[in-house]
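Trainee: I'll drop the sequence and a predicted model, then ask my questions.
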Amino acid sequence: MRLATLEGKRRWINGGVAALAIAGVAGLAAAALILWMVGDPMVAGGFLAAALVVAGVGGALIRLAGRSGEPVSVAYDWELMRVMAEASADGVAITDRGGRLVCANDQYEQLFAGFPTPPSVPLAGDGAGELEVAGRVAWRDGHARVTLRGAVGVIEATITRAGQQQDVLIWRFAGRAVAPGMPARLMEALEGPLGIQLGAAGVMAALITAEGYVIAANAVLRSRAAVSSEQAIVGEDLARFLVEGEGGTVRFVAEGVSANPLRLVQIPLADDADAPILVALIDSDAGISGSADGIEALLMLMPFGVALVDREGRFMQMNSAFARAANVDVGAPPIYPGDLVVREDKGAVADAIRRFASSAARSTDLAVRLKDHPDDPVALSIAAARGLGDAAVLLSLKDNGEENRLKREVAQATKMQAVGQLAGGVAHDFNNILTAIIGHCDLMLMRHSPGDSDYDDIQQIRANSNRAASLTRQLLAFSRQQTLRPQVLQLPDVVSEVSNLLRRLMGETVTLEVKHGRDLGPVRADPGQLEQVVVNLAVNARDAMLSKGTGGKLTIQTRSVPIAEIRRRGDIVPLGDYTALEISDTGTGIPADVLPKIFEPFFTTKEVGKGTGLGLSTVYGIVKQSGGFIFADSRTGQGATFTIYLPVHTAGVPDVVSVAAQAQQAARHRSGELWGTGTILLVEDEDMVRAVAERALARQGYTVLAAENGEAAMELMQGVDRPALVISDVMMPLMDGPTLARQLRKIHPGIPILFMSGYAEEQLRRSIDLDNVAFLPKPFSVQQLAEATRDVLLAQEGGNVAA
């Protein structure tokens, strides 16, 4: 930030002298007028005395101000202005009444390559004059706006009059400097060694904006294009210095009509229409031999694939970016460009090259499919090349692999989120049904004993309902809406707990190897859910290895993650500290067309009836809900590796332990009895769940007041004593559970609340800003309902006693 001292001068002293003189004369005139009208010398003398007093006081003030000998400054908090200016993404400058620059931010310096004083900033054409006019308008009207053209393209300038005395102008320039990266490096190179090398080879090169304004140029181009040594071409329209000749050539205006004609080649630096363009100018009579080294250096500097093709349609030269994008060896390229694409696109590529090689057409883009990855079309740009010796066509190919990968991952994440929301809603409704089925089975079992004819049937119904409940838990895990009990733990401990089970599951033909890294950071996750992740991945790996018929080796490894590995994963994984859990096998691998689909719900490659397709979906949901990331890497025939990144837990973040868990731990040692007394308000919008819960609580000795929604519950509570406990569903029409709880606590402060829901407790707690609430996940049995009710009441009783 550049700061300068702004000295404001008060000009009221001279004006004050004049004003006081006028006041004295006016007083004398008033006294004379009153004497003539009234004829009373006393009254006239009073007016004269008042005028003299005013003049005397004013004179004293003027002498005091003059005694200081210094002008009074208008105080500005330049440090505050500096901070505010730096916070802006635009270039900001402040000038005073004298037109001096008193403040400018770093963006301003970057935009104009220094600190020129507005309006004398480098602009194309008569931009400085337009800016000066806008400045005068701002002084007059308080505000002005003008659109200009600079060395980097269009600039929007906004000028505002401001300050305590309206004595400064704030200039805001919204433009874009050349972004860091290849264009910026190319700017430096053209004005440095590369520009000198190209000039020695007879190549004049410039970097221009999409509108044609010069950003940078090598010395030979600047010297030949300018009329005089004082004329600058940077920031000017390159077309101003050129005139079109015959046969598609151009020449410099400054060199006259007899100047040597030039061949011009334009190379866009990106697919974006606003991207900078590299322009090369070569004397038409210069052969390629004189500039081959410069052209090769220029090609190798390109940030995307560039190749030269001769008039016969054969490759002459290509840079490493082109070879990498086309997946060919730069030392042994194919003969023809058509050899790179699928058979269906060969004809279109050959025709386009033939047309551009024999005409002066500028450029075109073709969407082609490369033989190595035919599913991902790429953009092949074809342009006529002139003045490059035997080269007739210039090809550019952008490597879209990383971009396509990111697009697929974003599409996958979006699809998973949409399906997850659907799965969560289905699981929630299904949990209500299962709660009613399991509850009615429990009530029926209370009237039947082992040996009864119906007892086994009821048990079978209950067992199947529990199996269905496990399926809904998988759906909730996939949709990231299951109830987790996160703890701070070490991944090796989780692997050790499950390794004995895995050895039994793997069988005799699969070898299990466990390796742990050093200095692993702790993670925060549900250990039970992480064990499920390990088991699911291990079982999938075992099946893949057994399908080969020879078994194999399963490796489970925990390790710390270097930051370079996180960067290689792209923008999907934020930079930070992670601990990795890696599970790899020596199985058949995952085909490339199957790999993007493996985490989709209900997708399976197993035979019908041998897989639900929810195993990897569940893994994906658990990892995501734990704040981690999972990646699958595989090559057909070489096995697969699943890598899970979990963020390292930082100290000071408390673990989430539900109120129900705390109450349960406090109550278990106090009583094993489920019977109780007192009034319970039960609120549930599902009739079948409400009926089961009401009967179950009544059988345990409680008095139950049942309501179908929150509004009905509030009406039911009118004229009723405070209940001992409120058991409420979370999601209900009209008035949901949290709103009901807040209303009830206004009437009965501190009343205990037990929420029941088919959604995840952790997810609900983030949206419920209530203290001292317990949670019971659906589906639940009659016994689980009775235990949760008892635990909350005992915890409340203990809290009251403690209080």
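Mentor: Received it, and whenever you're ready, just let me know what you need. Residues are numbered from 1 along each chain as shown.

Trainee: from here on, contacts and neighbour counts on C-alpha atoms
Mentor: Noted.

Trainee: Now do the helix or strand hosting residue 394: distance to the chain's middle.
Mentor: Element membership for residue 394 (DSSP states H and E) is strand 391-397. Average the C-alpha atoms of strand 391-397, do the same for its chain, and the two points are 36 Å apart (C-alpha atoms, centre = their mean, to the nearest Å).

Trainee: And stretch 708-722, by the same measure?
Mentor: For stretch 708-722, the distance to the chain centre is 46 Å (C-alpha atoms, centre = their mean).

Trainee: for stretch 665-683, same thing?
Mentor: Remark: stretch 665-683 is offset 48 Å from the chain centroid, using C-alpha atoms, centre = their mean.

Trainee: hmm, back to that, quick one: contacts of the strand holding residue 394?
Mentor: Contacts to strand 391-397, defined as C-alpha atoms under 8 Å, 6 or more residues apart in numbering, come from residues 304-311, 316, 322, 325-326, 353, 356-357, 378-386.

Trainee: Filter those down to the buried ones.
Mentor: Buried members of the contacts of strand 391-397, counted by 16 or more other C-alpha atoms under 10 Å: 304-310, 316, 322, 325-326, 353, 356-357, 378-386.

Trainee: Filter the residues you listed down to the ones in helices?
Mentor: Counting by DSSP state H, the part of these found in helices is 322, 325-326, 353, 356-357.

Trainee: any chance of these in a markdown table, plus distance to residue 686?
Mentor: What follows is those, written out as a markdown table (distance: C-alpha to C-alpha, whole Å):
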| residue | distance to residue 686 |
| --- | --- |
| 322 | 63 |
| 325 | 59 |
| 326 | 60 |
| 353 | 70 |
| 356 | 72 |
| 357 | 75 |
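
Trainee: Looking at these, which is nearest residue 717?
Mentor: residue 325 (71.8 Å; C-alpha to C-alpha).

Trainee: put this beside the first:
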Amino acid sequence: MTNSHSRAPGFARVLRWISASALRIYLVFAFLAVFPILLFTLYADRVLTREAERLEMAESNQVARLSAVMVEEHFRSVTIYLQAFAARPLIVDSFKKRDFDTIFREMERARRFMPTLSLISVYDPDGTLRMISPLDPAVINRNYQYRDWYQGVARSWTPYVSQVYRTTADPQHLSVAIAVPLRDAEGNLIGIVAAAEPLGRISEWLRSVTDSGRRAISVIDRNGALLASPVIDVTKPPVDMSAYDPARRAIAGGEGTGAFTAADGARQYAAYMPIRSLGWGVVVEQPDWIVHARVTDARRQNWTIAVFFMLLSLASGALIARLYRTQQQLTTQVSDLTGSEARYRSLIQGATYGIYRSNEKGFVSVNPAMVRMLGYDTEAEVLALDLGRQLYADPSQRQRLLTNYKLNEVVTSEELRWKRKDGSLITVRISGRTVPDGSGSGYSFEMIAEDITERRHLEQQLRQSQKMEAVGRLAGGVAHDFNNLLTVISGYNEMSLDALPPEHPARRELEEVRKATERATALTKQLLAFSRQQVLESKVMDLNTVLSSMENLLRRLLGENIELSIILGRKLGHVKADPGQIGQVIMNLAVNARDAMAATRGGKLIIETANVTLDDTFVRDRLSLKPGPYVQVSVTDTGAGMDDETRTHIFEPFFTTKPAGSGTGLGLSTVYGIVNQSGGEISVYSELGIGTTFKVYLPRVDEPAAEEAATPRAGSHVQGKETILLVEDEESVRTLTSHVLRRFGYEVLAATDPPQAMRICRENRGRIALLLTDVVLQKMSGRELAEQISAVEPSIRVLYMSGYTDDAVLHHGVLSAEAYFLQKPFTTDGLARKVREVLDTPAQSRL
């Protein structure tokens, strides 16, 4: 008994120890089996989440970049188009003449060409609206000085993009205004051209960029106002995003991605990108729950598997099988995440800009827009190109770019010259980034390319037009000053000749002075023709008649070794121009052709007329023309031809390729001025060793040709006793004119400026028969002075004189049929006869 009872407690302790050991072994085994599974599951969960976040922010960054480029390039294109519109001479001249009907028609054409604009309007410098398209009479003459776009342009005279507002044409939708200065030829601000861009259209573009609708794209202005978004309600006031961190960073010029907390406390993954040229920004957001939801199923299954494996830790075979199936499910989830990359590829394929990836060997991938830009039929043709030899016009340019791009991660606005399939050259602007390839030993380039060939051509046309306008204004000013000097020289020389007897020895020297004065007068007339400031007496005429009457003269001018062929168009339309000046155009072109064929000892000259109709496509690159019917005169020679450098300078005054002393260099510049002043345009095509063709386009008019009127012979009676009020601010011209008029018996009251002339008129009311005034005076024009004096003396007659004709006074240099005009320099006899002619004409309004 004693032994039995003594063994029982020991056995129980052994059993308890064994049970405790088994529990320890089980716990140890369970720990060793569960802990690796738990660590693996936590690691897989973290990897999956990070991969989802990385792919999301990478895709959002690409979408933000593409959105910023699309918005920036669109507004840049609109701004350049508005600048070209505002710089057109037709718009500037019509605005100065207050011809708003013409401006309205041109604005309608501009809206058809740029359909994204909801309206275009023009304003005076003080902000008063003068014309709007589409037409809204209710807002015309309303002042818009308070608008930020007006203040921006008025302050800096540069283009300005406004804050968000609502237009009167579309008050239910938000818009921004793009405003550019309207300048005259001297560069002065004479008005403002503004256009409205509806933000709803930008929102539509963004809908095409984003995916199923979860990702939000926001375009914000410089003040943080939400301008456009695929989900914005454009009928409500804009949302203020200035307090949102990604928006604040974007408009401050920052670029990046990250996780942020929105104003409502929601967690967002966002990418932000500045639109630097506008001061705007782009923010692309995706709620974190959407990103995490992509891997929620995989995470749930991972944890289910982990728990299952922890419960069945001894079933190693089942564990391995389950891990394999879990791996398969993870692969499926990763495949779902990469599906977003497929959607991004779809976006690339549908983009309107060329998008490509390349490396040092060539193109790796291109989108369809890139294939179309280069003129190829298939993507395979483009991928097979040798870039240095078949794409770049200058192969060394590609090598330089490769070297520079390896040192810079971002590529911004590089302009290149590429070759299309047909061999034609285009100008492209590329932007993008440089990225290392997968091996880490090389680089690839992700780029966006835009064809800006037509834009650069328009800019070149604008610069050439501005240069010719500046040179012409300088030439006209010089000619005007010379005409004043020549008037004095010619006048005193004539009086000196009249005072000397025929046998006086000094007459020979004075005759030489007279001849030199006549040559100088001819030279100033050529300068005035180029500067479009000469006086034209326009008539409706038939160019066939003009050419027929000149044929014998042209044959004598060309000589026997040049064959002349004149081909007259059938039923040729009429033009309105100065017949003498048009004859000068034909004569100058013929002389130019004769000199070009001198080296070849002869050739053939063909002059041809024809009716042509110019469409929008033809006049798009010719700023001075508008679509419609024209009469074309072409002059073709078989001379030596010209190279491109010579062709760009031939219309500049004093430019000549002839030897020194063989020409003035004013022949073609005179042609240029006469054609442009007549409302037409001249173009030139030439090839070295083949010849040259000049084409003159003059507007066709539906009026009968004017009959030639016999020129009445001036009477011999030029004396008078009337009182003449002379207004001339040039002292030497005023002194000479007064002296000449007094010699012919007139009483002269001389004034140096309009205020003095008004004072003399009031003091001599009823005595003054004629006002003889210069066109261009200080403080007011001659026409304005004539109007004020006519209010005091209604019966007074008016005679204008000038070294050139001011555009605003005499209709762009064309002499009005009602106004009497005396061109400087004039002779003493010419002055006396013109004064007598005006005084002998019955009084009527001829201002």
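Mentor: On my side now, so go ahead. Being a predicted model, the structure only gives us computed values, none of them experimental.

Trainee: thinking again about what came up before, in the second structure, what residues pair with the helix or strand that comes right after the strand holding residue 394 of the first structure?
Mentor: Downstream of strand 391-397 of the first structure, the next assigned helix or strand under DSSP H and E is helix 401-445. Counting by TM-score structural alignment, helix 401-445 of the first structure lines up with residues 453-497 of the second structure.

Trainee: mean offset of the matching stretch relative to the first structure (after superposition)
Mentor: Here the mean offset of stretch 453-497 of the second structure against the first structure after fitting is 1.4 Å, by mean C-alpha distance after the TM-score superposition for the first structure.

Trainee: what's the spacing between that stretch and its chain's center?
Mentor: Counting by C-alpha atoms, centre = their mean, stretch 453-497 of the second structure comes out at 26 Å from the chain centroid.

Trainee: Could you figure out how far the longest helix seen in the second structure is turned away from strand 443-451?
Mentor: The single longest helix within the second structure, with elements called by DSSP H, is helix 2-87. Orientation note: helix 2-87 of the second structure sits at an angle of 30 degrees relative to strand 443-451 (axes from the mean of the first three to the mean of the last three C-alpha atoms, to 10 degrees).

Trainee: Residue 749 of the first structure maps to what in the second structure?
Mentor: In the second structure, residue 749 of the first structure lands on residue 794 (TM-score structural alignment).

Trainee: Which strand or helix spans its match?
Mentor: In the assignment (DSSP H and E), residue 794 of the second structure maps to no helix and no strand.

Trainee: List the contacts of it.
Mentor: Shown in contact with residue 794 of the second structure (C-alpha under 8 Å, 6+ apart): no residues.

Trainee: follow-up on the earlier one: quick one: the next helix-or-strand element following the longest helix of the second structure aligns where in the first structure?
Mentor: Downstream of helix 2-87 of the second structure, the next assigned helix or strand under DSSP H and E is helix 89-96. Aligning helix 89-96 of the second structure against the first structure (TM-score structural alignment) gives no matching residues.

Trainee: same for helix 89-96 of the second structure, what does it pack against?
Mentor: Judged by 3 or more C-alpha pairs under 8 Å, 6 or more residues apart in numbering; DSSP states H and E, helix 89-96 of the second structure is in contact with helix 100-113.

Trainee: so how far is residue 333 of the second structure from the closest residue to residue 48 of the second structure other than its chain neighbours?
Mentor: Nearest non-adjacent residue to residue 48 of the second structure, counting by C-alpha to C-alpha, 6 or more residues apart in numbering: residue 295, 6.9 Å away. According to C-alpha to C-alpha, to the nearest Å, residue 295 of the second structure and residue 333 of the second structure sit 7 Å apart.

Trainee: same deal with residue 762 of the second structure?
Mentor: Distance, residue 762 of the second structure to residue 333 of the second structure, by C-alpha to C-alpha: 99 Å.

Trainee: With residue 775 of the second structure instead?
Mentor: 85 Å.

Trainee: Please say which of these two ends up with more neighbours.
Mentor: residue 775 (25 against 20; other C-alpha atoms under 10 Å).

Trainee: Now do the contacts for the aligned partner of the more buried one in the first structure.
Mentor: The alignment partner of residue 775 of the second structure in the first structure, by TM-score structural alignment, is residue 730. Residue 730 of the first structure makes contact with 736-738, 755-757, according to C-alpha under 8 Å, 6+ apart.

Trainee: for the stretch 451-600 of the first structure, what spans make up the helices?
Mentor: Counting by DSSP state H, counting those that start in this stretch, the stretch 451-600 of the first structure has helices at residues 455-478, 491-506, 527-546, 563-568.

Trainee: With the second structure overlaid, how far apart is the last one on average?
Mentor: Same thing as helix 563-568 of the first structure. Compared with the second structure after the fit, helix 563-568 of the first structure shows a mean deviation of 4.6 Å (mean C-alpha distance after the TM-score superposition for the first structure).

Trainee: what's near enough to touch residue 702 of the first structure?
Mentor: With C-alpha under 8 Å, 6+ apart, residue 702 of the first structure has these contacts: 676-680.

Trainee: so how far is the helix or strand containing residue 663 of the first structure off the chain centroid?
Mentor: Under the criterion of DSSP H and E, residue 663 of the first structure resides in helix 659-668. Remark: helix 659-668 of the first structure is offset 40 Å from the chain centroid, using C-alpha atoms, centre = their mean.

Trainee: coming back round to it: ok, so of the contacts of residue 702 of the first structure, who is nearest residue 68 of the first structure?
Mentor: Among the contacts of residue 702 of the first structure, and counting by C-alpha to C-alpha, the member closest to residue 68 of the first structure is residue 680, at 83.3 Å.

Trainee: Can you give me every residue that contacts that closest one?
Mentor: Counted by C-alpha under 8 Å, 6+ apart, residue 680 of the first structure has contacts 702-705, 723-727.

Trainee: What does it correspond to in the second structure?
Mentor: For residue 680 of the first structure, the aligned residue in the second structure is residue 724 (criterion: TM-score structural alignment).

Trainee: Tell me, how many residues neighbour the nearest residue to residue 261 of the first structure once chain neighbours are set aside?
Mentor: Distances taken as C-alpha to C-alpha, 6+ apart place residue 251 nearest to residue 261 of the first structure, at 5.0 Å, with adjacent residues excluded. Residue 251 of the first structure sits with 25 neighbouring residues when counted by other C-alpha under 10 Å.
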